[in-house]
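Chemist: okay, here's the prediction I keep looking at, along with the sequence it came from:
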Amino acid sequence: MSRIHAALTRRLAADSGFTITEVLVAMMVFAVMSIGLAYGITNALLLTQESRSRQTALNLASQDLDKLRSLANPFEIRSTTGDTEQPFTVGQQDYTLSRTTQWVDSAGRSSSCGTDGTTLAYKSITSTVSWKSGRGKPLSVSLDTLIAPSSRINADGTGAILVTIRNAAGTGAAGVPVTITANPGGGGAAVTAPAVTDGSGCTYALKVQPGTYTVSASTPGGIDSSQQEVAKNQNVSVSAGTDAAVTFTYDQAHTFQVAYGTSYPGGTAKLPTNLTTTLYNGVGGSSFFAGTPTTIKAFPYQDGYQVMAGAYVDADGGGTATCLSPNPGKWTTATNGAIGQAPEAVDAAAGVADPPGKRVTVPMGIVTVPIDSGYPYITAVSDSAAPDFDPGCNAPSPKTLTFSGLAAGNATIALPYGTWSLYETKALGSTASSNSKNLVQTASSKITYPNGGGQTNNAGFLVVKWGDTVTLDPRKVP
């Protein structure tokens, strides 16, 4: 019996199979191998798909260049923009074709639209097809070619006008209409309006008779870097056999809502009838706007503007004529710890109109002066011999501001920062001794600064100098 039991036990042990641990290990090994195999198969499929997509993209780019080579006129070949890029779908894969062009002139120089004083030779074209891979990664291929005109661009006796328009970002401004008119007596002839600018900001007028022309560019809501709604060059000279190049910087205007710092504890100060408002940008310099506009349309410089009351002219603009006093940031001489703070730059995004609630406040100095009933006007004249802490206004001629509609008694007026002679006058703008009197000389004790003060040369205080001028000082203690 014991022998039978022992034999049965040995058979049961032999038939027991794998343990649970061995089964789990085997399953894990199988899973790792399966994952690796699946990844390899998937990766091979994606690589195959990308290779097929790349070949398709190359074929699309090649077809585009073949089509362009069949065109007799290279001027019909234009750089694309977002709305003119061509979509394709091949085998459930979406593609987009874009194109950039550059002219190469007779001197071998290349530029988007051509070069002044030379002759266009041939056009360099790059066709780019882009798509997204199965992994979502953006991919693209590009092909280049050169295309020369089949005949002379200009007849022997004519020239061409090449127009380039750049936006505030420095890239081509597409879709801008351009007009070209012959100047009276300039020897030119009528010119057919060229096509609107392409994706590189280029357009062309060909076979133009020699003479002088005015070239203009404009579009609704547009503005150029000199703050003109119509970009214009009135002295474009065309010679036989060569090209005249014209470049504009033009974009959609930014509209500022403007308010003037005329409030004081007792009310609102009166503004000059002929104030100049300055928008200053480090690249474009000073732009002047007459009067006190509540909205200003300006070129959208990317680093924005400082807004000031008065005609601010920076020394960086060249020459010796400057008027720095309107900019508080130029009052760099500290007195009693006070120093001028430059106006904060305000953003100027292209095509944006600030809502009425977002106003740019133009800081100003405020002073109260006595008014005689027989002298109903005030004339303020800038003083170039300003005190040392005032950066001064050394313009070729003094700045003159006038005030009207003043009642007898006290009048509170707002002026740009700086040093001023104040005259009470019988006639608007007059400073003649026969019908005016210097207020500082005749009534200096009655001139006050309504926001407080009393310390000479300190922040925001009125300063009486040499008995004939007042200084409106913007300096503050940081």
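Modeler: Sure thing, it's come through. Numbering: from 1, shown residues only.
Chemist: every contact and neighbour count from this point should use C-alpha atoms.
Modeler: Fine.
Chemist: gap between the residue sitting nearest the centre point of the chain and residue 167?
Modeler: By Cα atoms, centre = their mean, the chain has its centre lying nearest to residue 301, at 2.6 Å. Distance, residue 301 to residue 167, by Cα to Cα, to the nearest Å: 10 Å.
Chemist: same check on residue 186?
Modeler: Computed as Cα to Cα, the residue 186 to residue 167 distance reads 30 Å.
Chemist: take this one as well and set it beside the first:
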Amino acid sequence: MIKRLSARLRPADPAERDAGLSIIEVVVALLVFAIITTGSIVAVGTVLSMTADNRSREIAANLASQAVDTARSVTDIADIASSTTPVSLNGVDFTVKQSASWITTTGLDSACTPANASSNGSLLYKRLNVTVSWSGMRPSTQAVRSDTVIAPGSKINDPERGTILVTVNGADGAGVAGVTVTIEPDSGTSTPGKTLDASSVPGLTNADGCAVATKVVPGSYKITLSRADGQEYRDPYQSATPVKTGITVVKGDTTGQVFSFAPADDYSMNYVSGYSGTALKPASLETTIKGSNGTYVATSPDDHQYLYPLSSGYQFIAGKYVPAGGSTASCLSPDPSAWPKSADGKTGKAQPYVLTDSPVDVPMGVVTVKLASGQRFIKATTTTAANGDPGCAATMTYTFTLSSAASQATIALPYGTWRLQAASNSTSTLSNITLGSIVGSILGTLFPGTGSNANVVTLDPRTAP
């Protein structure tokens, strides 16, 4: 049979038997070989990828289980918080993402402070969701997920008492850990609560920025934040110890408050910028600080101002600037941009907004005054505006104390019109003093008074365009 098949396939002409394969036959053979090889490579690659993915999935399942076990081992359920943890094993990068939230008797599911002030129910337990993903995951592969609930180790509710949840977020909206939360009865209300029992006092905020006070006697409370580690933190109103009052607690319910409290930006201040000499600054110099979160007045000329972080920065003005049109008397003089254009075309230039990584130049007016024998105390008070000064109806008063007796003193003041007086000390009778050699303001011009106003000087910030 084989002989017959061979005879039929073999060319009849002996010459054709030695001709070999044609080019078409070779190409077809190579194409078939390529298809088979490519399929084999893809199949092997798929098997290897699936094997690696299954191995990574097994590790991810172990990591998820480990995260749940770790959470269950936490002594205080309030310390269980959301987190994202990178883990590298066997050359694969895993991301363990943990989400924790409180569940209440009304079914509320909240990471910390509930959205509503009341009708939230009592705390029951915490829901924990752990999701583990890894590098090189196949598109069709789902991340490993583990969900569980964790009950408190001891009773955290009292039907006759309530709960306070406090959330502390940073400037980026993320929770701030390590903040001390102090809860006290609010004596400013008609129904102040009671001092918290030791077991009810909240611990430091956890990684979610959450602190919990349980078994709180119904009434009104005051909440204060602080840092025990000495780090400089500020809220949007520039308070290092922000306070909220009138927090009402009712029995069988959960209430709370949300704070914004972030590591402060450190601004290095350079008062009397541009002046090469030495000028005394007022001991209680106020500095107006403008930002997108409002206007704040610092009450001392510190070399460093610690402020709530803003991406747009702040504007700094020496003196207490108060805009017109408000409920209180205005004080426009300190702001150079509030001064009208002078007859010779000079204008006041607005201070730029600066960021924390730049030194802050705060220009001021400078004047030298003559002192009588024994005079070491100088008082400067804003007075009737003159020489284009937009005025300061709110009145600013600053004092200077010389360390030793001198015949004259060079002092720095915010822009505006000032009446200058001196005495031997702060309790002695003040007398008018006259200007010494005119130094003038760093920007613009100094206008000395004459006659009965010989002790009056206008520090003008306006300069040529």
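Modeler: Perfect, I can see it now. Every value quoted in this text rests on a predicted model; they were computed, and no experiment measured them.
Chemist: before we move on, the earlier item: look at residue 186 and residue 167 of the first structure and report which has more neighbours.
Modeler: Taking other Cα atoms under 10 Å, residue 186 of the first structure and residue 167 do not tie; residue 167 has more neighbours (22 against 13).
Chemist: measure the counterpart of that one in the second structure to residue 204 of the second structure for me?
Modeler: Using TM-score structural alignment, the partner of residue 167 of the first structure in the second structure is residue 170. From residue 170 of the second structure across to residue 204 of the second structure, the span is 15 Å (Cα to Cα).
Chemist: before we move on, what about residue 41 of the second structure?
Modeler: As for residue 41 of the second structure, its distance to residue 204 of the second structure is 57 Å (criterion: Cα to Cα).
Chemist: of the two, who's got more company?
Modeler: The residue with more neighbours, out of residue 41 of the second structure and residue 204, is residue 204; 21 against 12, by other Cα under 10 Å.
Chemist: just list the residues touching the more buried one, thanks.
Modeler: By Cα atoms under 8 Å, 6 or more residues apart in numbering, the contact set of residue 204 of the second structure is 177, 178, 179, 180, 181, 211.
Chemist: the residues you listed: which two are farthest apart?
Modeler: The span of these, defined through Cα to Cα, is set by 177 and 181 at 11.0 Å.
Chemist: joint contacts of these two?
Modeler: Common contacts of residue 177 of the second structure and residue 181, defined by Cα under 8 Å, 6+ apart, comprise 204, 205.
Chemist: which one's more surrounded, the two?
Modeler: residue 181 (25 against 18).
Chemist: what lines up with the more buried one in the first structure?
Modeler: For residue 181 of the second structure, the residue aligned by TM-score structural alignment is residue 178.
Chemist: report all helices and strands that the host helix or strand of residue 214 of the second structure contacts.
Modeler: Using DSSP states H and E, residue 214 of the second structure sits within strand 210-216. Contacts defined by 3 or more Cα pairs under 8 Å, 6 or more residues apart in numbering; DSSP states H and E place strand 210-216 of the second structure against strand 162-169.
Chemist: quick one: the strands in the stretch 101-250 of the second structure?
Modeler: With DSSP state E, counting those that start in this stretch as the criterion, the stretch 101-250 of the second structure has strands at 109-110, 123-134, 144-150, 162-169, 180-185, 210-216, 219-226, 233-234, 243-249.
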